[in-house]
Structure formats: structure tokens, C-alpha cells
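Sequence and predicted structure are below.
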Amino acid sequence: MDRSKKTGILNILRFHCAWQRANSGLAGAFAALIIGVFPLVFRDYYFDILNFKTQFFYWVVIIFAAVLLMVNAAFLILSIYLGCLRDPVRGRRIDASDWSMLDFILIAGISTLQSVFPAAALLGSDGRFSGLLLWIAYAFMYFAVSKNLRLRQWYMDLFLAAGMAACAIGILQYFDIDPIGFRRMMEPEQFYMFTSTIGNINTYTSYAALLAGASTLLFFVEESRIRKKWYFFCMSVSFFALITGMSDNAYLAILALIGLLPLYAFKNLRGVSTYTFILAVLTSEFWILHRLLPPHSGAAGRMGGLYRVISGSHYLIVLVAALWAVYAALRRIIQRLPDAHPLMRDGNRGRWAWLAFLAVGVILTGFALYDVNVRGNAGNYGGLAQYLAINDDWGTHRWYIWRIGLERYRGFSITQKLFGTGPDTYGLVVMEKYYDEMVKRYGEFFDSAHNEYLQYLVTVGLAGLAAYLALLVTSVCKMIRSAGKRPYVMAIAFAIICYAAQAAVNISVPIVTPVMLMLLAMGVSGADETA
């Protein structure tokens, strides 16, 4: 090959690399806005927080799409002019997670077209604005970021920094300190229903679940002393935020985190030690918060459910002391053992042991549910009985909401069972038949399922739910496979896992879902780079 031809090929490579860098930079700016700015923006405090954040997200997507289109049009015209249209640099392939997102959008489109409420399904105007139009924006965001972003760890630091600001506001409000005046125009009975720059406490704790999952994994894998301290701070604050959020959905996220983390952590004794430290920090926070909160405060009267079961237990201080003692003992053992010792080398024995422990836990939970609901032995379980006894009032009437949703689904036609009634039309569907009953029994109406998966089953059908679950599962699996080379990608995987766990009793709103899906797209982009 002569020298001029080599030079031409190199120039083509440089041109297309510059094109890729431009797209990556734009995707990075887009990601930074969604994970670093979007959670903190508001306009009229809590009075229009859902409307404003939805509008803000749309405007960011529209502006980014316009700029991306102009930049790529300019590069395309230039490539034609220079005669280097063909890109010698291999792009990122379409994989299972991409097909899952495309499938979901296609199914949501079919669902909208066949819906009895097409306008509501398109715009989500009778729900939480999560109609087809918003999901198209989500899909654009997913593909634009997952196919262009060059993921770096500082993106996670930015995500956590914004999260720490939001959590700090929420924690201060828990102690009746209102740093930015959110409560000035609110009724006192609403003080503990909304918090931070996120809004409803259920939404706030779903955001905190993302932070807890990411910061805990980053703390676990980080080796730099300065960064490890930063991640420890973020982990501690996110735990505080989950607890002080006063929503029981937070405990599903905590359970998923402490239940699944050992499957990653228990590769050696050092991992067991770090996991014990994390548990000790978490339980210590429960014990400390219970004693920091004045008994006469408004939050004290609102705290209930699992918080009272855990923090009010006389055995909590024993557990805290035992965990710190075990951690101290493990640290001394690690210091004395050589690196070549079997306990210090990576292996799967600890993971298999924990998996067996989880299996036993699932069996015991199943037995407890049977014992309470079939045999009627609720009295044997103390404060936990309210969570084990299944009836319409379970979980702040959630079981009632789920029951009527499933009853409506059973009455659907085959087509509706496959494709649903239209995105974000759950309220219209159930209130059509059960509105009078809701108001008579509870004095309120329920316009969402308070279970993302049931909501998708009813609104986009079995096909839509399968596509959404496939998107989550394939994306997380892809991140896990790449975690060996880029451990911080695993932090995104655990953030998604924690979100998915609490989603079983929560709803999807365009306050947290854009952040979750942006993280998912970032994680997929990082996995693609590793591949």
C-alpha cells in the first residue's frame, strides 16, 4: 500500500473518530442534565412539580434531538463532500436490550391505537403523563445515549452529587428544617407527604433507592481512599434518606440490596468483611435516627410500619453491637491471613452458601404467609403480622387496588390482555367500574396500580409487560457481564435492581423514571464499550 493511500485511510479514520466524539460529547451533556440537574429543578415548589419536571424533560429531549440532528447532518454533508461516507470504525450492534425497548414502543403504539381512550393513552393526561409520547422520548434517550456515550466514572459522581443535595433537603425536612422554603405555602398535614425537590415521599424513596444501590456498590468496589470516603458518605446519606422518607417501599429496595449484594461480594473474606461493615452502618442508622428524632415532632407521629418494627425492637442494639464486633474480628483475621490463603482468594463458595441461605429465607417467608393467612396464626409474628396478613387494607389499600386491577384484566378480551388498554390509562379503566366502591370504602379514588408491573399488565398488556421486564433483565445481565473490566457499571446494575424491587409497590412517574432509564442507557453504553 503506497503512502498516499495510507494517509487517506488515516484521514478517514480521524474524520469518523471526530464524528463519534461529537456524538459522545452531546450524549454526555444530555446524560449530565438528566442525572445532575433534572432531579433538582422545580418551579412552584410542590404545586406543579410533576407538570414542570415533565415539561423540563421534554424540552431537554427536544433541544438535544435538534442539536444532535444538526451536528450529524453537518458531518454527513461533510463526509459526502470529502468522499469518506463509509465509516471504517465499527459501530455498536443492536442487541437484546435494544430489541426489548423497540418491542415495548411497538406494543405501546398498538395499545394506543386500539385503546378506548386514545388521547389519554398518547399523552398520559389522565394519569401521570406516562403515555406513548413520553415513552417515545424515553426510547430516543435510551438509543441516543446507549449508542453514543463513552461512560466514565465521573458521571456516577455527578449523579451522586445531585442525589446528595436532594437527600440533604429531604433529611432536613424530616427534622422540620425547611432549607429552601418548600413548606411555606403548604398545609401542616401535607408536610410529611412531600419532600425534597422530588415531591411525593413514595417518589422520593424510589429516587433514594437508585442512589443507595449505586453508592453501596461503588463503595464496595472502589480502591482509591479519597473516592471510597466519598462513596461511604453517599451510601450513608442515601440510607438516611431511605429511612427518613417514611415510605415502606424503601424497605423493598433495602431488602434487595442486602439480599443480593452477597452474590457479588462473597467472593472472598474481604468481601464478607465489607458487607458486614455495610450492614453495621445501616443498622446503626436505624438505631441513631430513632434517638435523634424528638418524640413530639411531626415526623415521629408519621413514622410507622417497618420503621417502628425495626427501630423499636429491643434487639436492635444487640444486632448493631454484634455486627460491629463481627466486622472487627474479620478485619483482624484478614490482617493475619496471607493473600494466598484459600479464604482470601476469589471463589464461589461464599456465593453458593448465600444462595442457599436466600432459598431458605424464601421458603420460610412462604410458610409464614401460609401460617398467617390460612392457619390464622398472625399473633405469632408480632409487628410483622400486618405485612403478612393479606387483605384489602394491606399496604395502605394496595391489595385492594391490585385486586380490582386483576379483576378488570380478567374481563379483558384476548387482544386487550395482550396489548392492554393504552399506556397510563389504569385509573380510567378501574374507576369506570369501581369508582363508587372506592369512594364509599376509603373516601378516595385510586388512579394508579401502585405496582409498576401490574400497571403495565393492565395498560400495555402481557406483551408490554414482558418487553419491559426483558429490557430490565437483559440490560442488567449485560452490565453484570462487563463488571469485571468496569466495576462501576455494576453500580448501575444494582441501582436498577433496587429501583425494580421497590417498583412492586410503587408507581412510575416522569420525576424518577427518566433518571432510572438514563442510568440504564448509561450502563448499557458502558457494557458496549467493554465488549
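Sure thing, it's come through. Residues are numbered from 1 along each chain as shown.

from here on, contacts and neighbour counts on C-alpha atoms
OK.

contacting residues for residue 409?
417, 458 (Cα atoms under 8 Å, 6 or more residues apart in numbering).

separation between it and residue 458?
Using Cα to Cα, to the nearest Å, one obtains 6 Å as the distance from residue 409 to residue 458.

Name the residues contacting each of those two.
residue 417.

contacts for stretch 135-144?
Against stretch 135-144 from outside (Cα under 8 Å, 6+ apart): 27, 58, 61, 98, 101, 102, 105, 514, 517, 518, 520, 521.

Name the member of these with the most neighbours.
Counting neighbours by other Cα atoms under 10 Å, residue 521 leads the contacts of stretch 135-144 with 27 neighbours.

if I read this right, that residue contacts residue 146, doesn't it?
Yes - the pair residue 521 / residue 146 is scored as a contact, 4.8 Å apart, by Cα atoms under 8 Å.

take a look at this one as well, against the first:
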Amino acid sequence: MDQLTERNEQEKSVENKDKGTDWFFGNIRDAAQFLTGCWMFLMLTIFPLYFGNKYHEIGGYKFSFFSGTSTLILFPAAVLAVVVLLGKMMKRDCGEWRKEISLADIGVLLYMGASVISFVLSDFRTDAWEGVSGWNMGLRTQLLMGASYFLISRFFPWRNGEEKRGTGLAGKLILYGFFAGSGITFILGILNRFGVDPLGMYKGISSSYQILFLSTIGQATWYSSYVCTVFAIGLCIFFAAKSNKIRIASGLYCVLGFMTLVTQNSDSAFASLALLFTGLFVAACGSPDKMERFLETAILGAASFKAIGFLQWGFSDRALELGRLSVMFSRGWLSWLLLLFFSICLIVLLQFEEKKGKAAVEKEWGKWKKKLRLICIIGVLSAAVLALLLIIGNTAGIWEKWFGITFHNQYLLFDNKWGSDRGFTWKAAAGMFAEMTPLRKLFGAGPDCFKAYSYSIPEYADLLYQYWKPNILTNAHNEFLNLLICIGIVGLLAFLAMLGMGVWRFFKAWEKKSEGTESTWLSAFVLAGMLSILAYAGHNFFCYQQVCCTPFLFIVMGLAESAVRINERKHS
């Protein structure tokens, strides 16, 4: 009897100890979740609107905000997350983290690892740690972005700590804050293009610079980078929503997004938009209902472009003169053609469903979806190859020699001035890479060390100075080429792997679970992860990493990964 009593007391003691341990680590987890949510709210809501001395050194002010909030909030959250992980390891329950490492997780880890190795081998340690002044994308920022991905993917505040689908009060505050912050930013960008400056951002700045800066982000290419990266969230909610109220609200947000995209005056945004809609079409091929949503989204985009065209016509005395591509989509014939084409497609699809019956169409759709996706992908790749051949042949004089044809279009002649002097910059960057040592080719000069490395070589320093004087070239204006110089072949492959693994992870999750997902938010976030990666890659083929854009890629990826994990748990 005494032995039995003693055993019972020992079991109760162990049980009480486990309860105490669970209580302690549960509170640590809640604290990490709270801090992660606070950081997300500040970045998604306040960061886009934050500025210091108007457009003067706005990149520095933005980085100070990012660095300050990350140091005060994100870093402590990461420390608490490590404590939670250690607690799981103590209970031999670390499998939740270790066994559930996803493709997206591996991609981020590969990229972070490559960045660390490049930093260790760099001859420019200070530059590699801090990055170029103005956006500071050195290793410090890379690690913070990686930490944000893992924290958001594990600690986003879902309702009742993940027990139910959807978002609780904290999650809704973050999402509503995102729509408020980005929506106001979009509105300011649109108003600026019609000479309306409610914040007085242009006071003291020459009118010739007005076309180069807008909203509260600053440089037009930075602004378009930001818009292209975050816009996918609102677009996917409009695409996936079942509630009419949510569709109307998200639809209005999408109208603002499309309007600011067609007026921001950066051609890179249209490459981004093309990839975004390619991804959305591939996702929509899953069912006729989704294809209807895709066509509705495309019609909304084309109508928004045309609405801007009418506003530019009605307020011609105030509207700024934009580039050729922007004008073509707003005031030109292209938006009319897109609007007509997608409207006809939607009418045909609806009539086909009415004639054959929705059930019969859905049954037959399975035979078509793979073919539609294949046609889309082949079409996009063929268009890209054709454009490349046109540029190469025109630049080399082949078409003139063979057919007596020369294209004087600014997009088809790859000279030094091509793409706002990207032609010269890309040639110089390619030359620098070719002359790197084998070790540098593999691991690069160090994160965000393009400037430090290029100006350390006398012949390239002189070449760049003569072309850009009195300005200093700080990057290759092509993220992939810039990464090749900064973190080498290994780093570039790791970054491409991160993007590719993320796209595949989120696409497969969307395909597998979207039909059974009850929550609009979850299905939308999963799809937004894929589309945001595609939009970012399309835009930054002509741009570069900076603090107004790249951190949001990791935020959206983290949000998408979190949604995938919730879906997997609910269906396991």
C-alpha cells in the first residue's frame, strides 16, 4: 500500500511539473506571438506611411524604422521562439518544428546560409554587414528578414491560438491595418500623379523631380516594388472571397491597386503584373468557378486602367505626363482590347455553363485544366523567347541584314541607354563578374557589396564614374545580376531555390486544400504567397533589393506558410 501511495504521489508530482512547464512555455509562446503580431502591424500599417524630412533621405528613415522596430520587437520575439523550441526539445517534442520543415523553410534557410558564408568570406565586412546607405540590405537585414519569415510562419495570431480557422481579433487588426496602410499609400500615389499633394511632400523640390517620386515610399521604382509585392494579398482575397461584403471591400482595394500601378510610371511593374496574372490564371484553371473569378479580376483591372485614362483626359491640366507603356494601358487602345477580350471570355464561359449545366462542365473541366495551364506556360515562355530574339537580332543588326528591318523602339535596341541606362549597367556588371576570382564567383563580394566591390577595381571605378558622374552606381539594377556579384553563384542559386520552392509549396497547397478550405483568409494567403513571389521576381528583374520592398516578400511568404500549416493540421 505504501509503495502504491508513493507511486501515485510521484505521478502527481510529475503531472504537476508538466503542467507547470506547459504553463511556462505556453506563456513564452504567447509573448512571442504577441511581439510578432505587433511587429507585423507596425510594418504593414505604419511603415509604408512613415517618413522623416519628406523625400530627403527617405530610404534612411525607412531603414531606421525597420531596424528600430526589428531590434526592439522582432529580435526579442526570436529569442522567445528559441526558448519555445528548447522547451519542445526538453519534452522530446521538437518534431513539430523539425519534422514539419517545408520546402519554403528550406529555401529561406539556404538563402540565409549562403548570405552568411558570403559575409564571412567578404573583404568588405562593414559594408557586407550594414549594406549600402539608404536601404542597407547587408547581412543584418537579411537575417532579420529570415527571422521574420520563421516567426510569422509559426506565430501568426490565428483565432484561439490556431484551434479554429480564420483570424481572431489580433489577426484582424493586422489585416485591417495592412489594408489601411497600403490603401492610403495607394491613394496618395494616385493623387500625386494628378498634381495633388495632401502631405506637402513636393514642397522645396524641383518640379522636374515630381515624376521620380510619389506617395510616402519615395522613388518611383521603390514604390512600384512595394505595390507589386503587397498587392497580391488584396487581389487574392478578392479572388477567393465567398462573402459579398468581403468581395466589395477587397474589390475597391484592387481598384486602387490597379490605378496606382498604371500611374506609377515604372515599366517594371507591368512585367510584374504579367507574371502575377500568369500565376493567377494557372491557379484559376482548377475549376470553372475559379476561372470565372480570374476573368472578373482581369476585367476589374482593365476597367481600372481605363478609368484612370478617363481621369487623365478629364483633368489633363493636372495629370502628369507618363511613360509610353503607362499611357498605352490607360489612355491607349490596349486597355479597351483587354476589357473586350476578358468580357467576351466570361460571357462565353457563363453561357457554356448554362447550356451544358454547371455539374457537367465541372466534370469535363478536369480534362481541360492541365491543357490550359500548359498552353499558358508555353505561351508566356514563347513570348519571352520571342522578345529576347527580337532584341538580340535587332541589336546585332541581323534583322536589317536578312530582312532590311530595323526596330527603333526603345525596348528592342539593347544599347547603353536601354532600360534607363540598364544596358550599360548590366554590361559593366557582367564584365565585373567575368573577371572575379573563382572563389568570388562562387560566394560573391559580400551581401549588398556591389558598390564597395565595383569601386575597389580602378578600371571599373573610372568607367562607372565617367558614365554616372557625379552619381555613384550602387547596384546592378537587376536583383539576380546584383546577387551574382554580391553573394555569387551559390547565393544566386540559393535565392532562386527559395523563390522556386516557395512557388511550388504554395501552389501545391492551394491545389490540394483550396476546395475544402472554409476560410477566405487562409486560401487567399496561400495563393498570395505564390503570386507575391512571382510579382516580386518579375519586378526586380529590373530593380534591386531595398528596405521598402524585400522585407514584405518575407512577410507575405511567412503569412502563406502559416496558412498552409494551419490547413495541413486541420486535414491531417
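That came through fine. Since the model is a prediction, treat every value here as computed from it, not as a measurement.

what's the TM between chain one and chain two?
The TM-score (TM-score structural alignment, normalised by the length of the first structure) is 0.88; 525 aligned residues with a Cα RMSD of 3.3 Å.

which residues of the stretch 1-150 of the second structure fall in helices?
All helices of the stretch 1-150 of the second structure, identified by DSSP state H, counting those that start in this stretch, fall at 2-41, 58-69, 75-90, 95-98, 103-121, 125-130, 139-155.

Just tell me what residue 195 of the first structure corresponds to in the second structure.
Aligned counterpart of residue 195 of the first structure in the second structure: residue 214 (TM-score structural alignment).

From residue 455 of the second structure, how far off is the residue lying closest to that match once chain neighbours are set aside?
Excluding its sequence neighbours, the residue lying closest to residue 214 of the second structure (Cα to Cα, 6 or more residues apart in numbering) is residue 189, at 5.5 Å. Residue 189 of the second structure sits 35 Å away from residue 455 of the second structure, going by Cα to Cα.

who's more crowded, the two?
residue 189 (28 against 18).

Could you list the buried residues of the host helix or strand of the more buried one?
Element membership of residue 189 of the second structure [criterion: DSSP states H and E] is helix 169-192. Using 16 or more other Cα atoms under 10 Å as the burial criterion, the residues of helix 169-192 of the second structure that qualify are 170-171, 173-175, 177-192.

likewise stretch 416-423 of the second structure?
Result for stretch 416-423 of the second structure [16+ other Cα under 10 Å]: buried residues 416, 418, 419, 422, 423.

What is the aligned counterpart of the last one in the first structure?
Residue 423 of the second structure maps onto residue 399 of the first structure when the alignment is built from TM-score structural alignment.

ok but that match is inside a helix, no?
Yes - per DSSP: H, G, I helix; E, B strand; the rest coil, residue 399 of the first structure lies within a helix segment.

In contact with it, which residues?
390, 391, 392, 393.

how far away is the nearest residue to the second one once chain neighbours are set aside from residue 339 of the first structure?
It stands for residue 391 of the first structure. The shortest distance from residue 391 of the first structure to any non-neighbouring residue, by Cα to Cα, 6+ apart, is to residue 399 (6.4 Å). As judged by Cα to Cα, residue 399 of the first structure and residue 339 of the first structure stand 52 Å apart.

How many residues are close by the closest residue to residue 25 of the second structure other than its chain neighbours?
Of all residues not flanking residue 25 of the second structure in the chain, residue 84 sits nearest, at 6.0 Å (Cα to Cα, 6+ apart). Using other Cα under 10 Å, residue 84 of the second structure has 20 neighbouring residues.

wait, isn't residue 84 of the second structure in contact with residue 29?
Yes - under the criterion of Cα under 8 Å, residue 84 of the second structure makes contact with residue 29 at 6.2 Å.

got the contact list for the equivalent of residue 460 of the first structure over in the second structure?
By TM-score structural alignment, residue 460 of the first structure lines up with residue 487 in the second structure. Residue 487 of the second structure makes contacts with 114, 115, 118, 442, 443, 444, 445, 446, 447, as judged by Cα under 8 Å, 6+ apart.

And the last one, what's its match in the first structure?
It stands for residue 447 of the second structure. Match for residue 447 of the second structure (TM-score structural alignment): residue 423.
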